[in-house]
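Provided below are the primary sequence and the corresponding predicted coordinates.
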Amino acid sequence: MVPGAGMSSAASDDMRSLYPSLYDGGADFDAVLAEVTRSTVEKAHEIVALRAEMCRRNAGRIAACARALARSFEQGGRLFAFGNGGSSTDGHAIAELFTNPGPGACPLPALALTSDVAVLTALGNDVAFEVIFARQLAALGRTGDIVVGLSTSGGSADIVHALEEARRLGMVTVGFAGYDGGRMAECGAVDHLFVVPSSSVHRIQEAQTTTYQVLWELIRRELDAGTGRAESPR
């Protein structure tokens, strides 16, 4: 297919500006390959450095958070994770980590609050989008349960409202944010806050993934060092 075929002139110009090499018959593909290689290596170095910085800043706090969450699970607590867009997939990944930990490990009760499309659309349409997670916690959450809210900006209203509702209910609150932490850092409702010091959404989400993976591993170690399994949910 010829680039731009069937497109309006404006759309074709937009495509040309985004992907100039597709329209340049004399493109130097060795140069393109070299640039892709350089960019990939640069991004790999960026995330390695960012992960190291997260460890330097948060190692003690991650360990403290793991101990607190392990105690909650031992006492029958459940985990609720939530986020918007890409962060919602991280919420699902967290829930999957705890409920399907692999051979020989006891599954732990965890749920991603973006799982029920009917509930999300009903609350968003009938009440307000800002309450789509807070209302679910009001119905499902109990004192001693755990919430994990994820946001790259830290400023998502629905995430902040949910964390505030969780605090009101006496739940253990964990927040993941980027930039300077945004409203999540200001609201006073987060017991354990992990801010990725970056303005790149891609690097923020990559570092957040590493952080909650490490957190999960430490929680498993805490549980193995104690009873070895969590109690059944209350």
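Sure, I can see it.

from here on, contacts and neighbour counts on C-alpha atoms
Noted.

hey, which helix is longest across the protein?
Secondary structure of the chain per DSSP state H: the longest helix is helix 29-74.

how distant is that helix from the center of its chain?
With Cα atoms, centre = their mean, to the nearest Å as the basis, helix 29-74 stands 13 Å off its chain's centre.

can you check stretch 106-124 too?
So, by Cα atoms, centre = their mean, the centroid of stretch 106-124 is 15 Å from its chain's centroid.

about what we covered before: and the longest helix of the chain, what does it pack onto?
Packing contacts for helix 29-74, counted by 3 or more Cα pairs under 8 Å, 6 or more residues apart in numbering; DSSP states H and E, involve strand 192-196, helix 201-225.

let me have those in JSON lines, extended by mean neighbour count and distance to residue 179.
Shown next, in JSON lines, are the helices and strands packed on helix 29-74 (neighbours: other Cα atoms under 10 Å; distance: least, Cα to Cα, whole Å):
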{"stretch": "strand 192-196", "mean neighbour count": "23", "distance to residue 179": "7"}
{"stretch": "helix 201-225", "mean neighbour count": "19", "distance to residue 179": "8"}
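
possible to save these as TSV with distance to residue 175?
Listed next are those as TSV, based on distance: least, Cα to Cα, whole Å:
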stretch	distance to residue 175
strand 192-196	5
helix 201-225	10
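
minimum distance to residue 17: which of the ones you listed has it?
Within these, the stretch nearest residue 17 is helix 201-225; the backing value is 22.7 Å (Cα to Cα).

okay, the angle between that closest one and helix 29-74?
Angle, helix 201-225 to helix 29-74, by axes from the mean of the first three to the mean of the last three Cα atoms, to 10 degrees: 40 degrees.

C-terminal to the longest helix of the chain, what's the next element?
strand 79-83 (DSSP states H and E).

so which elements touch that next one?
helix 86-99, strand 110-112, strand 146-150.

my guess is residue 109 meets residue 98, correct?
Yes. The criterion here is Cα atoms under 8 Å, and residue 109 meets it with residue 98 at 6.8 Å.

spit out the contact partners of residue 218.
63, 66 (Cα atoms under 8 Å, 6 or more residues apart in numbering).

for the helices and strands packed on helix 29-74, which one sits closest to residue 78?
That would be helix 201-225 among the helices and strands packed on helix 29-74, by Cα to Cα, at 13.4 Å.

ok, second structure coming up, stack it against the first:
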Amino acid sequence: MTEMLYPFLYAGGSGLDTLLEDVRRSTREKVEDIVRLREAVLEQYAEDLAACAARMAGAFRSGGRLFTFGNGGSSTDAQDVAALFLNPGGSARPLPALALTTDVAVVTALSNDVGFEVVFARQLAAFGRPGDIALALSTSGNSDNLIAALREAARRGMTVVGLAGYTGGQMAETPGLHHLFTVPSSSVHRVQEAQTTIYHALWELTQLELAGEAF
């Protein structure tokens, strides 16, 4: 049965060698693509990343908190962002951060009782204060619940940050957005990989802005 499903594993000889070479070539190409994309994004947004980090550092100095959110794989990335800021390890400064994707009871209650488009906006309406930070992650930039949350964050006087792919989608047209970092790729995988670089750069630059201060 296994041989029927995966005949290339039992091909032996040149057939298997060709397959393995194709896998190696594909892997090299993907690695080269993401390295180029990450470098291009960091170069394109160098000044805006520094400006965003300075704004975020100012918010943290004033007692602000970071709220992160996204859907699907981006929800996992949102949790990673919150964990990075809250528990960076080593001598880095821990900063107040919360992922709005983690409370399953809240997310499912809002989805069931009101609608999925409000799952993040309602939480920001309850917790968000002027001076806090809202950071949304999306590969398309077209998620209705993210757009609603970004609008709510802007209404509440929060620092509003978006990470998107392609050309930014609806997120690029959302009023009140202070910083938008768009990864110019149509590949969901490449977008999410590059977004990881962006938010790690934001974290490092924010830490540099806060370095040397008492906490």
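Everything's here; your move. No experiment lies behind these values; they were computed from the predicted model shown.

how about the helices and strands packed on helix 29-74 of the first structure, which one is nearest residue 4 of the first structure?
The nearest among those, by Cα to Cα, is helix 201-225 at 29.4 Å.

now the longest helix of the first structure on the second structure. Mean distance?
Helix 29-74 of the first structure, aligned to the second structure and superposed, deviates on average by 0.5 Å (mean Cα distance after the TM-score superposition for the first structure).

give me the range in the second structure that that helix lines up against.
Helix 29-74 of the first structure corresponds to residues 16-61 in the second structure, going by TM-score structural alignment.

same deal with stretch 89-109 of the first structure?
Against the second structure, stretch 89-109 of the first structure falls on residues 76-96 (TM-score structural alignment).

check which residues of that stretch are buried.
By neighbour count on 16 or more other Cα atoms under 10 Å, the buried set for stretch 76-96 of the second structure is 76-86, 93-96.

measure it end to end?
This stretch, stretch 76-96 of the second structure, spans 18 Å end to end (Cα to Cα, to the nearest Å).

so which other helices or strands are in contact with the strand ranked longest in the second structure?
If you go by DSSP state E, the second structure has its longest strand at strand 159-165. Counting contacts by 3+ Cα pairs under 8 Å, 6+ apart, strand 159-165 of the second structure is packed against helix 46-61, strand 133-137, helix 144-155, strand 179-183, helix 188-210.

excluding chain neighbours, give the residue nearest to residue 123 of the second structure in space.
Of all residues not flanking residue 123 of the second structure in the chain, residue 100 sits nearest, at 7.2 Å (Cα to Cα, 6 or more residues apart in numbering).

same question, residue 206 of the second structure
residue 53 (4.7 Å).

that neighbour against residue 209, yeah?
Yes. Counting by Cα under 8 Å, residue 53 of the second structure touches residue 209, with 7.4 Å between them.

farthest residue from the center of the second structure?
residue 13 (44.3 Å; Cα atoms, centre = their mean).

show me what contacts it?
Here residue 13 of the second structure is in contact with no residue (Cα under 8 Å, 6+ apart).

quick one: contacts for the residue nearest in space to the middle of the second structure?
Nearest to the mean C-alpha position of the second structure, by Cα atoms, centre = their mean, lies residue 137 at 4.1 Å. Residues near residue 137 of the second structure by Cα under 8 Å, 6+ apart: 68-71, 74-75, 77-78, 162-164.

map it onto the first structure.
In the first structure, residue 137 of the second structure lands on residue 150 (TM-score structural alignment).

kindly report the same for residue 171 of the second structure.
Per TM-score structural alignment, residue 171 of the second structure is aligned with residue 184.

mind telling me what element the closest residue to that match other than its chain neighbours is part of?
Nearest residue to residue 184 of the first structure in three dimensions, chain neighbours excluded: residue 154, at 5.0 Å (Cα to Cα, 6+ apart). Residue 154 of the first structure is part of no helix or strand when elements are defined by DSSP H and E.

residue 154 of the first structure contacts residue 186, correct?
No. Assessed by Cα under 8 Å, residue 154 of the first structure is found out of contact with residue 186, at 9.5 Å.

look at these two and report which has more neighbours.
The neighbour comparison of residue 154 of the first structure against residue 186 (other Cα atoms under 10 Å) goes to residue 154, with 23 against 13.

list the contacts of the more buried one.
176-185.

then residue 52 of the second structure?
Per Cα under 8 Å, 6+ apart, neighbours of residue 52 of the second structure: 179, 202.

so it versus residue 125 of the second structure, what's the distance?
Following Cα to Cα, the distance that separates residue 52 of the second structure from residue 125 of the second structure is 23 Å.

ok, now residue 173 of the second structure?
21 Å.

with residue 94 of the second structure instead?
25 Å.

pull the number of nearby residues for the residue nearest to residue 206 of the second structure.
Counted with other Cα under 10 Å, residue 53 of the second structure comes out at 23.

cool, and residue 183 of the first structure?
16.

make sure it is indeed in a helix.
Yes. Under DSSP: H, G, I helix; E, B strand; the rest coil, residue 183 of the first structure falls within a helix.

skipping adjacent residues, who's closest to the counterpart of residue 118 of the second structure in the first structure in space?
Structural alignment (TM-score structural alignment) places residue 118 of the second structure against residue 131 in the first structure. Leaving aside its sequence neighbours, residue 131 of the first structure sits nearest to residue 158 (Cα to Cα, 6+ apart; 5.7 Å).
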